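K.L.:
okay, predicted coordinates and the sequence, questions at the end:
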Amino acid sequence: ANAQPLAHSPAPQDRAAEAPRMAAPAPAPLAGGSHTALRQKAIDAAKAANTLDELREAIRAYDGLDVKRTATNLVFADGNPKARVMVIGEAPGADEDRQGLPFVGVSGQLLDKMFECIGLSRKAEEPAKAIYISNILNWRPPGNRTPTEAEIALALPFIERHIALIKPDYIVPMGAVAAKALINMDQSISRLRGKFYTYTPVNAGIGDGLESLANTKMIPTYHPSFLLRTPLQKKKAWQDLLMLQAELGK
């Protein structure tokens, strides 16, 4: 089922009409077999991981994504795994690929400043003040291109298992790729932002054997790299973070 905006979410004037469920990407010949077979292989590998270390190795071992061959490093995560807030971006860039950590370039510096303004940090030891950061795709696409729908579909079981292992209270998808994938609505980030959604994995059963995430909420906002190019939208991103801060304080 589609993620639905929660009934208490504010700013009804910004609320977009409910979007149809995103169509599954058309099967495409990729490395190692058909898209359908590769997706099932990703689901099986993700579900078999019961710790973060096991998940990291499952992602490293999975050969269905061609971007793995051109990337330098696997970019898994950063921050406090016990954090109440999990931030999910699109894919690593050049700086992230070199260092093997998410959001370490200029956009990462802005991300840190944004969350520090509401009292949260990837370096915080206290879960209530911490964030944990990952991406939809763990490998840098060549030339920083946008991940394809087929790549997103193959990466999604791994990030959904990642979410299930972290058990965050709140997820902040940053940018259109992460928001569309996790909310499962084909709308622009400007329409998706500004409201809370219930989190429902696209891959049913991906959290098998782990605690339910029935109470996890998502609030998407603009990606820091977009805000660097379009600073006039920083005010709206700030509004999203203030909504998150208010929820965390309840």
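P.N.:
Cool, got the structure. Numbers count the residues shown, from 1 in each chain.
K.L.:
going forward, measure contacts between C-alpha atoms and count neighbours the same way
P.N.:
Fine.
K.L.:
tally of neighbours for residue 162?
P.N.:
If you count neighbours by other C-alpha atoms under 10 Å, residue 162 ends up with 24.
K.L.:
any idea how far it lies from residue 200?
P.N.:
14 Å (C-alpha to C-alpha, to the nearest Å).
K.L.:
check which helices and strands the longest helix along the chain sits against.
P.N.:
Secondary structure assigned by DSSP state H gives helix 149-166 as the longest helix of the chain. On a contact count with 3 or more C-alpha pairs under 8 Å, 6 or more residues apart in numbering; DSSP states H and E, helix 149-166 meets helix 35-47, helix 52-61.
K.L.:
quick one: the helix or strand immediately after the last one in the chain to chain centroid distance?
P.N.:
For helix 52-61, the following helix or strand on the C-terminal side (DSSP states H and E) is helix 67-70. If you compare the mean C-alpha spot of helix 67-70 with that of the full chain, they lie 20 Å apart, counting by C-alpha atoms, centre = their mean, to the nearest Å.
K.L.:
and the next element down the chain from helix 67-70?
P.N.:
Past helix 67-70, the next helix or strand by DSSP H and E is strand 78-79.
K.L.:
ok, and here's another one to check against it:
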Amino acid sequence: MPGADRFWSDFAALDWQVELGADESIGDIPVNRYDLPAEKTREIKTAKTAAPVPAPSLLADVDPVVVARAAAQAASDLDGLAAAMAAYEHCELKKGARNFVFCDGNPNARVMIVGEAPGRDEDLQGRPFVGRAGQLLDRMLAAIDMARDHPDTEHAVYITNVLPWRPPQNRTPDKAEIAMLLPFLERHVALADPYVLVLMGNTPCQAVLGRTGITRLRGNWTEAMSKPLLPMFHPAYLLRQPAAKREAWADLLSLKAKLREL
């Protein structure tokens, strides 16, 4: 039946767009808001005039890193830091995200896990690591008797990301985005004050260590932000490369052994 063929063709196209991250229809013509300049002239039409009126430039000549550092340092607790970060206006990712994703787990935990950025599921729910990768992370932690919701702080974990807003189509964050949000992460670590940091994937390694190459970095303890630090594969990578789970298991055992020493 021709009508049935057309239906399934349209359904497949829609499913493909959802996989790319398109989860809302708001117009007939797509607009890439990330390509719009910050000081784009807005055409404001009223009953009296149709002349274009330039939008006021509130963010011109401002160093976003300096603004972030001042806002982060002014926060005296985690609630204040979350509020300051949510109010930060210099990251374009904020304009396209559904939700601000700050943290999950127990802020008094000995282990703080730092990931990259929210994905589609995290953006929808407003919590980090809740999609397929997050479910795998929960199973990994359970294997060493740890969990984000464990009632005992000795076995609990605290989870955050370098970026609190989802990049479009889950692309890798660029260096400018990482740099402007790094002061918030540094303050986050200082306020939570974990015993150990775990960096999952290349983006947090780039942010905290200034290096990438997770296959070389993983499993090697180092120190940053005055904390013992262990780079590990991101669970999303393990979903694509199941053979790497052997190294991930070794890293989990290394983490467990380190916690016994502290």
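P.N.:
Thanks, I have the structure now. A quick note: this is a predicted structure, and the numbers were derived from the prediction, not measured.
K.L.:
if we can go back for a sec, just name the most buried of the helices and strands packed on helix 149-166 of the first structure.
P.N.:
helix 35-47 (a mean of 19; mean count of other C-alpha atoms under 10 Å).
K.L.:
please name the nearest non-neighbouring residue to residue 177 of the second structure.
P.N.:
residue 91 (6.7 Å; C-alpha to C-alpha, 6 or more residues apart in numbering).
K.L.:
the one you found pairs with which position in the first structure?
P.N.:
In the first structure, residue 91 of the second structure lines up with residue 65, judged by TM-score structural alignment.
K.L.:
what's the neighbour count on that match?
P.N.:
As a measure of burial, residue 65 of the first structure has 21 neighbours, counting by other C-alpha under 10 Å.
K.L.:
who are the neighbours in contact with it?
P.N.:
The contact partners of residue 65 of the first structure, by C-alpha atoms under 8 Å, 6 or more residues apart in numbering, come to 30-31, 151, 154.
K.L.:
now render the helices and strands packed on helix 149-166 of the first structure as JSON lines, adding distance to residue 221 of the first structure.
P.N.:
Output for those, formatted as JSON lines (distance: least, C-alpha to C-alpha, whole Å):
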{"stretch": "helix 35-47", "distance to residue 221 of the first structure": "27"}
{"stretch": "helix 52-61", "distance to residue 221 of the first structure": "26"}
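K.L.:
and of the ones you listed, who's closest to residue 134 of the first structure?
P.N.:
helix 52-61 (11.5 Å; C-alpha to C-alpha).
K.L.:
residues in contact with the closest one: which ones?
P.N.:
Residues from elsewhere that reach helix 52-61 of the first structure, judged by C-alpha under 8 Å, 6+ apart: 45-46, 49, 74, 76, 138, 158, 161-162, 165.
K.L.:
pull the most distant pair out of the residues you listed.
P.N.:
74 and 165 (18.5 Å).
K.L.:
neighbour count for these two, which is higher?
P.N.:
More neighbours surround residue 74 than the other of residue 74 of the first structure and residue 165, with 23 against 20 (other C-alpha under 10 Å).
K.L.:
can you tell me how far the counterpart of the more buried one in the second structure is from residue 132 of the second structure?
P.N.:
With TM-score structural alignment as the criterion, residue 74 of the first structure lines up with residue 100 in the second structure. Per C-alpha to C-alpha, residue 100 of the second structure is found 19 Å from residue 132 of the second structure.
K.L.:
now the helices for the first structure?
P.N.:
35-47, 52-61, 67-70, 94-99, 106-116, 149-166, 176-183, 189-192, 224-229, 234-248.
K.L.:
please work out which of the ones you listed is packed deepest.
P.N.:
The most buried stretch of these, if neighbours are counted by mean count of other C-alpha under 10 Å, is helix 176-183, with a mean of 24.
K.L.:
average distance between that one and the second structure?
P.N.:
Taken against the second structure, helix 176-183 of the first structure registers an average deviation of 1.2 Å after superposition, with mean C-alpha distance after the TM-score superposition for the first structure.
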